[in-house]
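*Asks:* Could you look at this predicted model? Sequence included:
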Amino acid sequence: MSLGLDLPGGQDSSAATDAAQPYRVLARKYRPQTFSDLIGQSAMVQTLSNAIKRERLAHAFLMTGVRGVGKTSTARLIAKALNCIGPDGQGGPTIDPCGVCEHCVAIAEGRHIDVIEMDAASHTGVDDVREIIEAVRYASVSARYKIYIIDEVHMLSKNAFNALLKTLEEPPAHVKFLFATTEVDKVPITVLSRCQRFDLKRISTELLTEHFATICTKEAVDADHDALMMIARAADGSVRDGLSVLDQAIAHADMALADDAGSDARPHISAEAVRNMLGLSDRTVVRQLLGHVLQGEDGTMLSLLDQQHELGVEPLAQVRALMDMVHAITLAKIDEKAAKSNGLSAEDQAMLSEHAAQMTHGTLHRLWQMLLKAHSEVAHAPDPREAMDMAMLRLVYAASLPDPGAVAKVLDQGGGAAAIAAPASAPSTGPAATNQAEATVAVSQPPAQFAPETANTAAQHQATPAMPFTDLIQALDREGHLELAQIMHDHMRLVDYGDGRIVYQLASKVRSDFEAKLRDALLRLTGKRWQVEKGDGNAQPSIRERALSQAEARKESILQTPLVRAALDAFPDAELIENGEAEAHPDRSLRA
């Protein structure tokens, strides 16, 4: 049969390699030889162990997961477990194959006649599957089971899958099928339903770091913990990818030490060497870059980018590092424990906690969206360096844009572009003029949209007795209390309002826990407890009621103008509507 058998060189033996043999990369040298060597897959090992002990072995297994987590290695381990006969030749299937019996040794060396490994990527046709169908009728030569390992099984053609279905559903008792794939969604459901499926997990960064540290010890290599952490992050859950990077890092360390201490010196993998090798940005630099962005320091930020560019750091890697930091800050804001359980240094954890306490959810989400756009622009730009500069400047200058809520307030109070651009021209007398001037100044001064505000400053601002009720609603809205802000805007009629006190009546029925939720929200917002209660007496209309009343007054005023009265006389069926309503009903003839 021409089933694409793996040659002995493709498998690894647990025996020590002879010095005369060529060097083997770490990914091959440390391929798991027992289930105890398979890291991060305890659930699958437990299931297989119980199945073997209870003699409930399926006839077909399918291993799926991302590249490099051990799918093919697991298939080979299962082949060993099912065919192991123990050192004395009397053993049965076991989750701990001995590794010394003739079957274990032959499978490890890739020369067992009853364990056939087929690469579906190069044998995709129905003729290749037909050879399997013909061969399964014959009993195994020496082993307990005849085992077919089909790697990248999703590459088989539709006809090949169909040809395999009947044999896969009712194979002879002496045959087992082991499939491995990275794209399980491409495997027909008719095949999946005939297999016992195991989803191999991504390996966590912490577990990979420990694994790499153990291998460094075996290889007589010194490595910084931060260096191994960077390699584990670069592996993205793949053991094979991480070992390939570690192999490169060891070679890099060897060359660095050869000039000073000779070729026999013990290699040392430093965090700086790994960072330079991978083209990563130093986390200290990332912290500084984020700080310059938040403070609006464009010149300093561009100088730092120039330094990183000269060091060979890729712009896309810098954007990705900033995204990682913003994501970590967001998680730390939700749960402070997240800042202490992600393997970061104490300095990084302190930075995360500080930023999480100072920045709002809205600010973090705006940062994330702008960085996400920057990532796409830098990845597809003809000159990534220039795209990086422009994207970062956009982040910096976003801090000087007016707050949308303040702009809306100015416009709602009758201000326009002139009022926003020139606060000095605002009226300077009277209560209405005072409120207008406050709102205009708030807009005209560049509020650092991304600049963190200390908790004490925020509390003092929120505790000001003269703080307008509308500002309080907007502050709750910005902090994510949308439902509370909506109720206060639409239904709350104020009887008395002052510093730390709200006495109100309701225009309509609201949820029963409204008061309790409002007190908690105001406590978190201002740092002090508020008195919130219903009261009797004269109450002002709600903000929504005032807006509707003003709109009705404006409409009545327009109806009294000579031009509109003449139009209504000429077209008796016409009615006056708002612009937005007119767009929804284009058949109406008169627009405000």
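*Replies:* Perfect, thanks for sending it.

*Asks:* contacts and neighbour counts: CA atoms only from here.
*Replies:* Noted.

*Asks:* So which residues of the protein form strands?
*Replies:* Taking DSSP state E to define them, one finds strands in the chain at 60-64, 115-119, 146-151, 175-181, 196-199, 222-223, 268-269, 492-498, 501-506, 531-534.

*Asks:* Ok, which of those strands comes nearest Leu548?
*Replies:* Go through those one by one with C-alpha to C-alpha and the one that ends up closest to Leu548 is strand 492-498, at 14.3 Å.

*Asks:* That closest one packs against which elements?
*Replies:* When contacts are defined as 3 or more C-alpha pairs under 8 Å, 6 or more residues apart in numbering; DSSP states H and E, strand 492-498 sits against strand 501-506.

*Asks:* Next, the buried residues of the strand it packs on.
*Replies:* For strand 501-506, a neighbour-count test (16 or more other C-alpha atoms under 10 Å) marks Ile502, Val503, Tyr504, Gln505, Leu506 as buried.

*Asks:* returning to that earlier point: using a markdown table, lay out the strands of the chain together with distance to Leu278.
*Replies:* Conversion of those to a markdown table gives the following (distance: least, C-alpha to C-alpha, whole Å):
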| stretch | distance to Leu278 |
| --- | --- |
| strand 60-64 | 28 |
| strand 115-119 | 32 |
| strand 146-151 | 30 |
| strand 175-181 | 28 |
| strand 196-199 | 30 |
| strand 222-223 | 16 |
| strand 268-269 | 13 |
| strand 492-498 | 58 |
| strand 501-506 | 57 |
| strand 531-534 | 57 |
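
*Asks:* Need the buried residues of strand 501-506 in JSON lines (columns: distance to Gln369).
*Replies:* What follows is these, written out as JSON lines (distance: C-alpha to C-alpha, whole Å):
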{"residue": "Ile502", "distance to Gln369": "37"}
{"residue": "Val503", "distance to Gln369": "39"}
{"residue": "Tyr504", "distance to Gln369": "39"}
{"residue": "Gln505", "distance to Gln369": "40"}
{"residue": "Leu506", "distance to Gln369": "38"}
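
*Asks:* what's the closest of these to Ala60?
*Replies:* Each of the buried residues of strand 501-506 was scored against Ala60 by C-alpha to C-alpha, and Leu506 proved nearest at 66.5 Å.

*Asks:* so the closest one sits right up against Met492, yeah?
*Replies:* Yes. Counting by C-alpha atoms under 8 Å, Leu506 sits close enough to Met492 to count as a contact (5.0 Å).

*Asks:* Could you find the closest non-adjacent residue to Leu156?
*Replies:* In space, Leu156 comes closest to Thr124 once its chain neighbours are excluded; the distance is 4.3 Å by C-alpha to C-alpha, 6 or more residues apart in numbering.

*Asks:* Now do the one you found against Ala357, distance only.
*Replies:* Using C-alpha to C-alpha, to the nearest Å, we find Thr124 at a distance of 56 Å from Ala357.

*Asks:* try Gly312
*Replies:* Using C-alpha to C-alpha, we find Gly312 at a distance of 34 Å from Ala357.

*Asks:* cool, and Arg283?
*Replies:* Between Arg283 and Ala357 the computed distance is 20 Å (C-alpha to C-alpha).

*Asks:* Included below, for side-by-side comparison, is a second structure:
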Amino acid sequence: MTDLFGESSQPALALARKWRPRAFADLKGQEHVVQALSNALTQGRLHHAYLLTGTRGVGKTTLARILAKCLNCETGVTATPCGVCSVCTQIDAGRFVDLLELDAASNTGVDNMREVLDNAQYAPTVGRYKVYIIDEVHMLSKPAFNSMLKTLEEPPAHVKFILATTDPQKIPVTVLSRCLQFNLKPMPPALVAQHLGEVLEQEKVACEPAALNLLARAAAGSMRDALSLTDQAIAYGGGTVEAAAVEAMLGTVRRDYLFDLLDALAARNGDALLDQARQLAERGIAFDATLQDLGNLLTQLALLLHAPGTVESSLDAERMQTCAAQLDAETVQLYYQIALNGRRDLPYAPDEFSGFCMTLLRMLAFAPGSRDSARAEVHRESAPVRTAAAERVAPAIRAESATRAEPPMPAARREAVPSAPPAPAPTVVPIIEAAARATVPAVAPVEPAVPSAPVLAAREPGPGDAWDWLAVVAELRLGGMAKMLADHCELVTQHGDAVTLRVGESHKHLLDRTYQDKLVSALKDKYGAALQITFEIGAAAEQTPQQVRTRIKEARQAEAVAAIESDPFVRDLVDQFGGQIDASTIQPLGEST
């Protein structure tokens, strides 16, 4: 049909309407609901009321219309309606008289519901069943819910109710108990991207896979939202869907920018990090979205480090591998938590840019590789502040604390005993000791006997010496998965330049050729190119650096807990107030909380 200007008068439909599923087979991502309804229709086990729940755009109303076609198709009650009979075509066009759709958001009152229920008593005009679809049913008022209870429990044989809602918690339990409930799941991004690709192929619209992935993630599980965003992307891109245009349209952050941030963090380069932040500000990219996308990228890095088989292949897989080699698992977890906290605190910052910069600097400051150097620098700068008087105080505290065997004297007794003239130094000791004791539940009062890093500072072995593997690993400059491989290796034999390392069965996934090559290269750089390194998989290794560090940490923790529990002052507090010691709050001296 054409108009006076010779152009088609048929309006172009939005993709979400044009590609709306017409049968169960077309519905994506809801196989669990489709199978249950198909079996019920095939076996004739029909319920009088269905409740469909789920987030927006996952197919609740679409599923309700398909079910109405299944019940009223001229070929009979079936799970596969013909789609060509008058009933099916009228339902698709929204003109079927025995299908009544009610929007509860705009018809919330009891009078609206009574009108619907009064009409339900009459037999269907054309179809086999009179079907009522009530969308957003949770918006009905309490009197409206009460008025429908009796009809919902025992409706006429020719009436079927299909309720849909995004918030089932607001529906009274008396209504929930009368319905057969199905929860529609959000669509995974991979499925959404695949469907968008199929739709655009049928529409003959050129697209990039990276653009489809961006649209799928932005849809947040909603197929309708994804199709609507695709319509917008086609218009924005002038008939094509390209990644750069979609990024500009959505205001998302390009993955290259995020990788540049991680590269600067891995290099401990504060200048480059802040320069990247300024470039993001110049491009007008939202910092909240940047931290969100950075958290998503760190999540994928954590999966790559711990469970490589679960990571989907992507166009930037090479840069992902590079970042995984530069950052260890602990650092990735730390950056992720800082990104979450920084995004949460962003509204409270003086401005978004300064809040974003402080979040990045916090990552840099608390990174494991920079913590010791930063602390040493602070100690060097503050060394002149430690005066001779302060140095005299510490031995006095230790001496007084070691000789004290009884709890502090009650206040009444202290007042009765005449005090001698106070000397300058002793007056300081009780005050500092009281302050130290006030923090007893969090920090052990004595230094643990177990050294923090035994044998790790041993003499550097030559090529012909017997290796101390713990010391060797401590001196190698490794990071990421190569460092993890070294930490989980045990030295089995060493004969001259022939070295055999064993990895336990539980860590054999670390024997990737790339990680092996990095470890072997680091050893050859340190001890000579003639080294011949052999890896083997065997029983669980017991003397790996990781296990030794774990045992040392557990021993220090146990001694710290024992020191707290045996402290007379702590025991007095426990006995006096009937309290308990929370061992999880105790940490050995020298460890950060």
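*Replies:* Perfect, thanks for sending it. Nothing here was measured: the structure is a model prediction, and the numbers come from that model.

*Asks:* follow-up on the earlier one: what is the nearest of the buried residues of strand 501-506 of the first structure to Ala19 of the first structure?
*Replies:* Ile502 (83.2 Å).

*Asks:* Quick check: closest non-adjacent residue to the closest one.
*Replies:* Leaving aside its chain neighbours, Ile502 of the first structure sits nearest to Val532 (4.9 Å; criterion: C-alpha to C-alpha, 6+ apart).

*Asks:* Quick one: residues contacting the one you found.
*Replies:* Applying C-alpha atoms under 8 Å, 6 or more residues apart in numbering to Val532 of the first structure gives the contacts Arg501, Ile502, Val503, Tyr504, Glu515, Leu518, Arg519.

*Asks:* Test my guess that the last one contacts Trp530.
*Replies:* Yes. Between Arg519 of the first structure and Trp530 there is a contact under C-alpha under 8 Å: 6.0 Å.

*Asks:* aligned partner of His252 of the first structure in the second structure?
*Replies:* Under the alignment by TM-score structural alignment, His252 of the first structure pairs with Tyr236 in the second structure.

*Asks:* Same question for Ile269 of the first structure.
*Replies:* Aligned counterpart of Ile269 of the first structure in the second structure: Val241 (TM-score structural alignment).

*Asks:* Distance check, the residue nearest to Leu156 of the first structure against Ser193 of the first structure.
*Replies:* For Thr124 of the first structure, the distance to Ser193 of the first structure under the criterion C-alpha to C-alpha works out to 21 Å.

*Asks:* neighbour count winner among the two?
*Replies:* It is Thr124, of Thr124 of the first structure and Ser193, that has more neighbours when counted by other C-alpha atoms under 10 Å, with 19 against 10.

*Asks:* residue contacts, that one?
*Replies:* Under the criterion of C-alpha under 8 Å, 6+ apart, the contact list for Thr124 of the first structure reads Met155, Leu156, Ser157, Ala160.

*Asks:* Now tabulate these in CSV and tack on distance to Ala79 of the first structure and neighbour count.
*Replies:* Putting the contacts of Thr124 of the first structure into CSV (distance: C-alpha to C-alpha, whole Å; neighbours: other C-alpha atoms under 10 Å) gives the following:
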residue, distance to Ala79 of the first structure, neighbour count
Met155, 22, 20
Leu156, 22, 23
Ser157, 25, 17
Ala160, 24, 18
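
*Asks:* Nearest to Ala232 of the first structure among those residues?
*Replies:* Checking those against Ala232 of the first structure with C-alpha to C-alpha, the nearest one is Met155 at 29.5 Å.

*Asks:* Distance check, the closest one against Thr181 of the first structure.
*Replies:* Relative to Thr181 of the first structure, Met155 of the first structure is positioned 9 Å away (C-alpha to C-alpha).

*Asks:* Check His225 of the first structure too.
*Replies:* If you measure His225 of the first structure against Thr181 of the first structure using C-alpha to C-alpha, the figure is 33 Å.

*Asks:* neighbour count winner among these two?
*Replies:* It is Thr181, of His225 of the first structure and Thr181, that has more neighbours when counted by other C-alpha under 10 Å, with 23 against 16.

*Asks:* what do we get in the second structure for the more buried one?
*Replies:* For Thr181 of the first structure, the aligned position in the second structure is Thr165, judged by TM-score structural alignment.

*Asks:* mind listing what its match touches?
*Replies:* The contact partners of Thr165 of the second structure, by C-alpha under 8 Å, 6+ apart, come to Leu51, Leu52, Thr53, Gly54, Asp135, Glu136, Val137, His138.

*Asks:* so can I have a markdown table of these showing distance to Pro545 of the second structure and neighbour count?
*Replies:* Formatted as a markdown table, the entries for the contacts of Thr165 of the second structure read as follows, by distance: C-alpha to C-alpha, whole Å; neighbours: other C-alpha under 10 Å:
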| residue | distance to Pro545 of the second structure | neighbour count |
| --- | --- | --- |
| Leu51 | 57 | 24 |
| Leu52 | 55 | 24 |
| Thr53 | 52 | 21 |
| Gly54 | 49 | 19 |
| Asp135 | 61 | 22 |
| Glu136 | 59 | 20 |
| Val137 | 60 | 25 |
| His138 | 58 | 22 |
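
*Asks:* Now the helix ranked longest in the first structure: buried residues?
*Replies:* In the first structure, with assignment by DSSP state H, the single longest helix is helix 239-261. Judged by neighbour count (16+ other C-alpha under 10 Å), helix 239-261 of the first structure contains these buried residues: 239-246, 248-250, 252-254, 256-257.

*Asks:* Give the single residue among the contacts of Thr165 of the second structure positioned nearest to Glu554 of the second structure.
*Replies:* If you rank those by distance to Glu554 of the second structure using C-alpha to C-alpha, Gly54 comes first, at 46.7 Å.

*Asks:* From Cys101 of the first structure, how far off is the alignment partner in the first structure of Gly127 of the second structure?
*Replies:* Structural alignment (TM-score structural alignment) places Gly127 of the second structure against Ala143 in the first structure. Taking C-alpha to C-alpha as the measure, Ala143 of the first structure and Cys101 of the first structure are separated by 11 Å.

*Asks:* for Gln462 of the first structure, same thing?
*Replies:* Here the criterion is C-alpha to C-alpha. By it, Gln462 of the first structure lies 77 Å from Cys101 of the first structure.

*Asks:* Of the two, which one has the most company?
*Replies:* Gln462 (21 against 18).

*Asks:* these two touch, right, that one and Thr526?
*Replies:* Yes. The criterion here is C-alpha under 8 Å, and Gln462 of the first structure meets it with Thr526 at 5.4 Å.

*Asks:* show me where the stretch 1-150 of the second structure has helices.
*Replies:* Counting by DSSP state H, counting those that start in this stretch, one finds helices in the stretch 1-150 of the second structure at the ranges 15-18, 31-43, 60-72, 86-93, 110-120, 142-153.
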